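model the structure of this input:
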Amino acid sequence: MTGFGQEDAATTFDPLRPKLIRVAYRMLGSVADAEDMVQEAFIRWIRADRPSVREPEAFLRRTVTRLCLDQLKSARRQRETYVGPWLPDPVVEEEQEEDVTLPLMLALERLSPLERAAFLLHDVFGLGFEEVAETIQRDPAACRQLAARARSHVREARPRFKVDQQHGLELATAFFTASRSGDMKALGAMLAADVSIHADGGGKRSAAIKPILGLEAVMNVHEHLAALFIKHGSHLVHTGFVNGLPGFVTREADGELQTTALEIEDGKVVAIYVVRNPDKLKHLH
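As a prediction, the model looks like this:
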């Protein structure tokens, strides 16, 4: 393949890359894997008979989705041996991303790869079932069933309460301040009675092996952590939206980054998602 051929391929591909990464990340929950799938799609695009492709975006979306379906099979096996709760790689943005929030991504983990693809392509990315069918190589009626099954599974995970962006960021800042300074009264006032903590250390940094459930247990954990934060430090790097939820990035005493995302309902924090696994934070550096 000549250099001109590659440049020609890149001219079409590069403007579509962000959209393709978006599809792949929502399929896989891993930034590195999403980038790998999109790069593999580019290699296939270079080799393709490009003049015969009427709609490059549809062709590339199909290619990326099929690569992700293959990748999901091996990812499932890896998840079975994962140490502690698994959370998707944190994506930190300035604006709130509302189509696929972190709780919804966790709900997608419980779907089969085909259900996940049908739901994302139709319900999130707005494709018709004819194109979904062509992408996942099933007939449209089967794709409708897959999406309907997926919808019933993930209905509870879709945001029921729209959180005002500014209020969400203010709550995240207040949560950081109270949790790091040991102001347990202020912290307790922000938490719902059924609040939970989900911490992903991946066996590489200390984190609870199981979710911590209920206000009393969560407060006990934060009282213990506050003593460590006061002694060793925990520095705010950025406040923003982590996978669509208000949250923040910190640099902890070991020099590593950490993300905290807060799920909020009725003005109270109902879930705290903490990613500590350094493999999932590399892209944030």
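
please make it C-alpha for all contacts and neighbour counts, starting now.
OK.

endpoints of stretch 107-118, how far apart?
14 Å (C-alpha to C-alpha, to the nearest Å).

in the chain, which spans are strands?
Counting by DSSP state E, the chain has these strands, from start to end: 92-93, 191-200, 212-213, 235-242, 245-251, 257-265, 268-275.

what angle do the second one and strand 268-275 make?
Following axes from the mean of the first three to the mean of the last three C-alpha atoms, to 10 degrees, one obtains 10 degrees for the angle between strand 191-200 and strand 268-275.

burial count for Ile264?
Ile264 has 23 neighbours, counted by other C-alpha atoms under 10 Å.

my bad, should have said Ala178
Ala178 is surrounded by 19 other residues when neighbours are defined as other C-alpha under 10 Å.

quick check: it vs Phe229, distance?
For Ala178, the distance to Phe229 (C-alpha to C-alpha) stands at 11 Å.

hmm, back to that, nearest to Gly5 among the strands of the chain would be which one?
Each of these has some distance to Gly5 by C-alpha to C-alpha; the shortest is strand 92-93, at 34.8 Å.

and that closest one, what does it pack onto?
Counting contacts by 3 or more C-alpha pairs under 8 Å, 6 or more residues apart in numbering; DSSP states H and E, the secondary-structure elements packed against strand 92-93 are strand 235-242.

ok, 10 Å please
In terms of contacts (3 or more C-alpha pairs under 10 Å, 6 or more residues apart in numbering; DSSP states H and E), strand 92-93 is packed against strand 235-242, strand 245-251.

tell me which of these sits most buried.
For those, the stretch with the most neighbours on average is strand 245-251, a mean of 24; neighbours defined as mean count of other C-alpha atoms under 10 Å.

to compare against the first, here's the next sequence to fold:
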Amino acid sequence: MKKNQETGIHVKEVSEITGLSRQVIRKWEDRYAIISPKRHENGYRLYSMEDVSTLMKICSLRDKGYSLQQAIHVFKNQKPIHSVVQETVSEYVQTLLEKGYNYDEAGLLLLLKQAHHRYGLETFLSNTVKPLMLEIGKMWAEGKWDESQETITSLVIRDFLVQIRRNFDVAEEAPLILGCCLPHETHEIPLHIILLHAMMHGSKTIASGPSPKLSSIEHLVQCLKPSKLLLSATTTIPFEEDPKLFEKLEGIAERNPGTEFYLGGQGAFNQEIFLSPKRVQLVYTVEDILT
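Down below sits the predicted model:
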């Protein structure tokens, strides 16, 4: 890294150090005032090592599970507004990974049933399903699993969670929560996990399939009239495919004022700096939706 102590560091080098795009760095600077670069006489921003350190600390907090707003709050106040709970991983996770690696659908299903019966639904979701999905994603990203291993294992897990939802009894008069992936989003499991949490809190739930059209989402809202719509974005692909997607969601929410609109998922969190929510609320936990 080339740095002149009197002039500072250029945004290109800050981007390389932190892994943040130049656009994101400038957005964070303008919107949250967490860094204060100087200006060169030619107009270029010049960042200090303290600015770089601040950005890296914010990134580190986000990696631990904080939303951007939470991470900034923690950094500014030097104390968390929420503790990031580290769940104990169940002993089934490693064996489930071995079954998935060997395409053993029957073995996967049996172990999922055993873990569910042993721990109960809430703990099963937190100590088995969530860490299992994180490990699968890590294995696939590192090239240790091929696409077929990831797909087959994920399908077994998804189908198991769907079956639990279908057999979950809730009161007929319970409020309805509709869950939908965003267009071009095919990862359904996080959505089913959240809907199961909502059912444990007394809500009825309905889930659409992966990658629905926006028109289909609005049609479901108009037909079912849910009290709440939960939109899931595990990846940033929906926003990359349609840069106007969030504005279109805001339009749907405006046309359907009887339903509360929520958007969550890592893909949404990674885009939040570019979003200006009005009717669609960004949420980070199940409690944000239920309360």
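
what's the TM-score here?
After superposition, the two chains reach a TM-score (TM-score structural alignment, normalised by the length of the first structure) of 0.27; 137 aligned residues with a C-alpha RMSD of 6.5 Å.

possible to save the helices and strands packed on strand 92-93 of the first structure as CSV with distance to Ala24 of the first structure?
What follows is those, written out as CSV (distance: least, C-alpha to C-alpha, whole Å):
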stretch, distance to Ala24 of the first structure
strand 235-242, 18
strand 245-251, 20
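
so for Lys185 of the first structure, which of these sits nearest?
Ranking these by their distance to Lys185 of the first structure (criterion: C-alpha to C-alpha) puts strand 245-251 first, at 20.1 Å.

next, the angle strand 257-265 makes with that closest one.
Relative orientation of strand 245-251 of the first structure with respect to strand 257-265: 160 degrees, computed using the same axes, to 10 degrees.

now strand 245-251 of the first structure and strand 235-242, what's the angle there?
Per the same axes, to 10 degrees, the angle that strand 245-251 of the first structure makes with strand 235-242 is 150 degrees.

residues of the longest helix anywhere in the second structure that come out buried?
With secondary structure taken from DSSP state H, the second structure has its longest helix at helix 147-166. Neighbour-count burial for helix 147-166 of the second structure, with 16 or more other C-alpha atoms under 10 Å as criterion, is recorded at 149-150, 152-154, 156-158, 161-162, 165.

between those residues, which is nearest Leu97 of the second structure?
For the buried residues of helix 147-166 of the second structure, with Leu97 of the second structure as the reference and C-alpha to C-alpha as the criterion, the closest is Thr153, at 8.5 Å.

give me the neighbour count for the closest residue to that closest one other than its chain neighbours.
Distance criterion C-alpha to C-alpha, 6 or more residues apart in numbering; nearest residue to Thr153 of the second structure, sequence neighbours excluded, is Gly100 at 5.3 Å. Counted by other C-alpha under 10 Å, the residues lying close to Gly100 of the second structure total 24.

over to Gln39 of the first structure?
For Gln39 of the first structure, which is what you asked about, the neighbour count (other C-alpha under 10 Å) is 16.

the helix or strand containing Ser215 of the second structure: which residues count as buried?
Secondary-structure element containing Ser215 of the second structure, defined by DSSP states H and E: helix 214-224. Of all the residues in helix 214-224 of the second structure, those buried under the rule 16+ other C-alpha under 10 Å are 214, 217-218, 220-221.

and Gln149 of the second structure, how far is that from Glu98 of the second structure?
Separation of Gln149 of the second structure from Glu98 of the second structure (C-alpha to C-alpha) stands at 11 Å.

now Ala268 of the second structure
Applying C-alpha to C-alpha to Ala268 of the second structure and Glu98 of the second structure gives a distance of 31 Å.

who has more neighbours out of the two?
For Ala268 of the second structure and Glu98, the more surrounded residue by other C-alpha under 10 Å is Ala268, and the numbers stand at 25 against 13.

quick one: that one and Glu240 touch, right?
No: taking contacts as C-alpha atoms under 10 Å, Ala268 of the second structure lies outside contact range of Glu240: 11.4 Å.

so after the longest helix of the second structure, what's the next helix or strand?
Toward the C-terminus, helix 147-166 of the second structure is succeeded by strand 176-181 as the next helix or strand (DSSP H and E).

what's downstream of that next one, the next helix or strand?
Scanning forward in sequence from strand 176-181 of the second structure by DSSP H and E, the next helix or strand is helix 189-200.

helices and strands around that following helix, which ones?
Secondary-structure packing of helix 189-200 of the second structure (3+ C-alpha pairs under 10 Å, 6+ apart): helix 121-124, helix 130-141, helix 147-166, strand 176-181, strand 204-207, strand 228-232, helix 286-290.

ok, 7 Å please
If contacts are counted by 3 or more C-alpha pairs under 7 Å, 6 or more residues apart in numbering; DSSP states H and E, helix 189-200 of the second structure sits against helix 147-166.
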